[in-house]
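K.L.:
Predicted model, plus sequence, below.
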Amino acid sequence: MKRNLLNQLIFIPAFFFASFSFGQVKRLNDPSIVAHNKRMVFESWGDFRPYPKYTLGIQTNFAYATVWGWLSPAKNRDYKDGADIRPLKPNGLEVQRLVELEFQRKEAEKIKIQVDTLYTRNVQDLAHWSSATVSADPLWLLYYNRMLTPLNSFPINPQNYIQWQLKDDKTYQNMLANGGIAHLEKELALLKDKYKNSRTLDMPRGKRFLMYHETLIGWRNFKNQLRAFDNKNTLYLEYKKLLTKSRTRIERNWQIKDITLARKVMMEYHNKF
């Protein structure tokens, strides 16, 4: 037990000493490295350290000779005697990259604006094309809904004069007999089909309203035809009724006149023969 406690007392100071020793970082301040950093970034081209030292005209600095001098690699001398290759000089590669990056950023913003515009336009076009939004269209709500409601509420397959909105059953039966109802049924089926297509199919907004307008014109023509058939058949039935009454009265008058005339002749000549 005492031995473990002693080991702990020795270990703790050693741990703190090691942590303090490793925590200290020595700062290296080499003038040649600093000059290289300045040269390679943006400050100026030159300041090639270490500098040469001459004694009686002879370069005696061994460090310079091994880095830049005759003992140095050929690539070091080509670098020192070559062109300014600072990446951050006014026309340096990094400056060109940054300029190009800024240009690409602006182009990306323009493309994003165009894409957003196209997206918004596509959403609007989709809203105009889709049949799911036709009931919310302002022009439909303000005009065509009211004008086409009678067509929508008209029975698909009318079976009596009330559903056909005729005057009476005799007119309906007469139209049924002369083919007027069959003609109107075909017209009604076409109008119903066009109305359904204009409300359920996906199409451009302009084309949809053209179909609304064509359907509305067709519905007005249908109503005019229906009224014309109704009036003509009613007039026909009235004329037929009047003609029947007149014929009955004429036949009755002629019949009475013939009997009277025969009696008169018989009364006048019954003693002469």
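P.N.:
Sure thing, it's come through.

K.L.:
Only C-alpha atoms from now on, for both contacts and neighbour counts.
P.N.:
Fine.

K.L.:
who touches the helix or strand containing Leu188?
P.N.:
Per DSSP states H and E: Leu188 is located in helix 180-200. Contact partners of helix 180-200, identified using C-alpha atoms under 8 Å, 6 or more residues apart in numbering, comprise 131-132, 134, 151-152, 156-157, 172, 175-176, 208-209, 211-212, 215, 218-219, 222, 225-226, 229.

K.L.:
Put this next to the first one:
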Amino acid sequence: MKNHLLIILLSCLILQTYAQKAIKDKHITNQQERMVFKQWDKKKFTPTSGFLGLNPEYWLTWAWHPDYPKRDLRPLGPIGPQTQRLAFAAAMQNTATAYKLHSDTLRNTALTEASNYSAVFSEIDPLWQLYYRHEFEPLLNQSDNALLNGITQKEKDYLVRTGVYEWFRTEAAAIRERLETAQGSTLDRGSRIIAYHRLFLEYRKLLASWEAKRQYSRKFLSLSETAGKMKTREKPIVQNQGYRTDQQIANDILAKFKL
């Protein structure tokens, strides 16, 4: 009985040893290498046809699949599904990169256009900060009392009485309102700068006209005062050298005509 048990145990051990032994078949190995990474080599399709194609194993194996050796079925082959998938993934990656670049360009363009058109950025425009802000500062911070500084009280009364002072205030207020409209409107930067320049030219012309009217008022008051003194005989008429009356001029003309 013990001998039978010993024989059975030995048989089990032998079977287990053979069962755990790796199966090494060159046909399976070739197929594994062929499908994974090695070249699709027709010479390694075993069993081969043998001498004059008389190998029966060849016909039993490949007679049912005559086109199999001709088609490269490697997943990583030149036209394999894995290669196609990788190529498709690379193409999709390139497309995604192109779309991202395009979207970034659109975003940058939109930001640039927004900064060019939006009135929010008009105050920080470099040209406004460096030039026009300083040129328009007297207009934006205009004080009515400062307009009449540097002149006499008579000149102030004359400018106010004749409406010149009010005229200047009205024109300056109109230019200031148009300037604030240009700053607060949605315009492209070029149109806004052109509007600044046109308003600056108008404001400079208005200042020149205002200064001229102030000078004229001084001269007019001086002439009016002199004329008033002459009428009231407060200031006698001084005859310069060579002065002639109208009668003397007429006599000279008649004398020349008689000759």
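P.N.:
Structure's in. What do you need? Quick caveat: nothing in here was measured; it's all calculated off a predicted structure.

K.L.:
Tell me how the two chains score on TM-score.
P.N.:
For this chain pair, the superposition-based TM-score is 0.62 by TM-score structural alignment, normalised by the length of structure 2; 212 aligned residues with a C-alpha RMSD of 3.9 Å.

K.L.:
quick one: which of the contacts of helix 180-200 of structure 1 sit in strands?
P.N.:
In strands, defined here by DSSP state E, there are no members of the contacts of helix 180-200 of structure 1.

K.L.:
Write a PyMOL command that selects only the buried members of those.
P.N.:
For the buried members of those, the matching PyMOL selection, counting by 16 or more other C-alpha atoms under 10 Å, is:
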select buried, resi 131+134+151+172+175+208+209+211+212+215+218+219+222+225+226+229
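
K.L.:
ok, back up a step: could you give the separation of the helix holding Leu188 of structure 1 from the chain centroid?
P.N.:
Its chain's C-alpha centre and that of helix 180-200 of structure 1 lie 30 Å apart, by C-alpha atoms, centre = their mean, to the nearest Å.

K.L.:
What is the mean deviation of it from its aligned residues in structure 2?
P.N.:
Once fitted to structure 2, helix 180-200 of structure 1 is off its aligned match by 2.4 Å on average (mean C-alpha distance after the TM-score superposition for structure 1).

K.L.:
how about that helix: buried residues?
P.N.:
Gly180, Ile181, Leu184, Glu187, Leu188, Leu191, Lys192, Lys194, Tyr195, Asn197, Ser198, Arg199.

K.L.:
Against Leu176 of structure 1, how distant is the third one?
P.N.:
In this structure, Leu184 of structure 1 and Leu176 of structure 1 are separated by 10 Å, where distance is defined by C-alpha to C-alpha, to the nearest Å.

K.L.:
got the residue ranges for the strands in structure 1?
P.N.:
54-55, 58-59.

K.L.:
Buried deepest among those strands, which one?
P.N.:
strand 58-59 (a mean of 12; mean count of other C-alpha atoms under 10 Å).

K.L.:
Contacts for that strand next, please.
P.N.:
Pro52, Lys53, Ala65.

K.L.:
As a markdown table, the strands of structure 1 with distance to Lys110 of structure 1 would be great.
P.N.:
Listed next are these as a markdown table, based on distance: least, C-alpha to C-alpha, whole Å:
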| stretch | distance to Lys110 of structure 1 |
| --- | --- |
| strand 54-55 | 61 |
| strand 58-59 | 60 |
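
K.L.:
mind listing what whichever residue in structure 2 pairs up with Gln165 of structure 1 touches?
P.N.:
Here Gln165 of structure 1 is matched to Leu148 in structure 2, going by TM-score structural alignment. Going by C-alpha under 8 Å, 6+ apart, Leu148 of structure 2 touches Lys156.
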